[in-house]
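No sequence on hand, only this structure:
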């Protein structure tokens, strides 16, 4: 049995980050492949926090791991938080960050988990895009900072 008290273990809510990388009014998306979840769908670079990691460190790490860009903490902005109830039953808190500056040209650093990487205009986001990416982008574009998705008692913000 763990020495961590139940109150500190959480209740099965995953905490994740995603990054809206924008250049010339276009958003960088990656296509999921071989992940076991939503393969073939597009999403913004991101992922779950590692043990002991804060959200800003996580989004900087994920940007480098997935698309090979280096971010300066002072130039990354947290733009929205999402509380998502998945149709499969999982619950996530997703911190959405935005970057317009970075070092390095984005490229696919995880070809075993990503089959494509493309820039899309805000009005060209593919229908097969993860809910968290669609909702985070929608909040960002409307200047809103919080949303809930997938909860029957609340309107969706997924645009």
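Thanks, I have the structure now. These numbers were taken from a predicted model, which means no experiment stands behind them.

Only C-alpha atoms from now on, for both contacts and neighbour counts.
Noted.

Tell me which helix or strand comes right after the biggest strand by length in the chain.
Scanning the chain for the strand with the most residues, using DSSP state E, yields strand 13-23. Per DSSP states H and E, the first helix or strand lying C-terminal to strand 13-23 is strand 26-32.

That following strand - contacts with which helices or strands?
strand 13-23, strand 42-43, strand 114-121 (3 or more Cα pairs under 8 Å, 6 or more residues apart in numbering; DSSP states H and E).

residues contacting residue 132?
43, 82, 84, 94, 158 (Cα atoms under 8 Å, 6 or more residues apart in numbering).

a markdown table for those, including distance to residue 65 and neighbour count?
Formatted as a markdown table, the contacts of residue 132 follow (distance: Cα to Cα, whole Å; neighbours: other Cα atoms under 10 Å):
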| residue | distance to residue 65 | neighbour count |
| --- | --- | --- |
| 43 | 15 | 25 |
| 82 | 23 | 23 |
| 84 | 24 | 23 |
| 94 | 18 | 24 |
| 158 | 26 | 18 |
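
and residue 138, what helix or strand is that in?
helix 131-141.

Buried residues in that helix, which are they?
131-140 (16 or more other Cα atoms under 10 Å).

The very next helix or strand once past it - contacts with which helices or strands?
Where DSSP H and E defines the elements, the next helix or strand beyond helix 131-141 is strand 146-149. Strand 146-149 sits against strand 77-85, helix 131-141, with contacts defined as 3+ Cα pairs under 8 Å, 6+ apart.

Below is an additional structure, to be compared with the one above:
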């Protein structure tokens, strides 16, 4: 049986997305090395720089991750002094991630990351916004598809 076009690797949208994700993460690496952060840690810090404090549940939902992945991330960030983990007063089972003073200070050093990545993407502001919107729509579509199964 001859391979059909739909079974060619280069024709697969999923492979293009996978390869793009790996390339983007690799481009982030040298920028984040200067901050001593991994890409997932950087994502957590972005959330906390925006909100100061979030429950583990909120972090997991925002990053599309499960608790089992988020908890070790937060523990490492806590060990670095960037985040404090505190039991919720309204529900002792819940834990909040809270930005520390050191975590706030890191924000100032991180301003070059989006600038460097904008250069790496090689897209105009409008093209980046359009691509981001299309990818968000793709995520919503995949979430809906997975939820319907």
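Structure's in. What do you need? These numbers come from a predicted model, not from an experiment.

And the TM-score between these chains?
The TM-score (TM-score structural alignment, normalised by the length of the second structure) is 0.24; 69 aligned residues with a Cα RMSD of 5.8 Å.

circling back: quick check: which of the helices and strands packed on strand 146-149 of the first structure is nearest to residue 67 of the first structure?
helix 131-141 (16.0 Å; Cα to Cα).

now for the helices and strands packed on strand 146-149 of the first structure, which one comes closest to residue 66 of the first structure?
Nearest to residue 66 of the first structure, of these and by Cα to Cα, is helix 131-141 at 15.4 Å.

Hey, what's the angle from the closest one to strand 26-32? Just curious.
Put simply, helix 131-141 of the first structure runs at 170 degrees to strand 26-32, going by axes from the mean of the first three to the mean of the last three Cα atoms, to 10 degrees.

Find the centremost residue of the second structure, please.
residue 43 (4.0 Å; Cα atoms, centre = their mean).

which residues touch it?
residue 63.

now residue 135 of the second structure
So residue 135 of the second structure contacts nothing (Cα under 8 Å, 6+ apart).

That one is in what secondary structure piece?
helix 125-148.

swap in residue 59 of the first structure?
Using DSSP H and E, residue 59 of the first structure falls in helix 55-67.

Quick check: which helices or strands does that helix pack against?
Partner elements for helix 55-67 of the first structure (3+ Cα pairs under 8 Å, 6+ apart): strand 13-23, strand 46-48.

any chance of the ones you listed in a markdown table, with mean neighbour count and distance to residue 56 of the first structure too?
Shown next, in a markdown table, are those (neighbours: other Cα atoms under 10 Å; distance: least, Cα to Cα, whole Å):
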| stretch | mean neighbour count | distance to residue 56 of the first structure |
| --- | --- | --- |
| strand 13-23 | 21 | 8 |
| strand 46-48 | 21 | 11 |
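
Kindly present these as JSON lines, with separate columns for distance to residue 118 of the first structure.
JSON lines is the format used below for those (distance: least, Cα to Cα, whole Å):
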{"stretch": "strand 13-23", "distance to residue 118 of the first structure": "11"}
{"stretch": "strand 46-48", "distance to residue 118 of the first structure": "15"}
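
Which stretch among those approaches residue 31 of the first structure most closely?
strand 46-48 (12.1 Å).

So which other helices or strands are in contact with that closest one?
strand 13-23, helix 55-67.

tell me which residues of the longest one are tucked away?
Neighbour counts over helix 55-67 of the first structure (16+ other Cα under 10 Å) mark 55-56, 58-67 as buried.

and which of these is nearest residue 32 of the first structure?
residue 66 (11.1 Å).

Residue 20 of the second structure: neighbour count?
12 (other Cα atoms under 10 Å).
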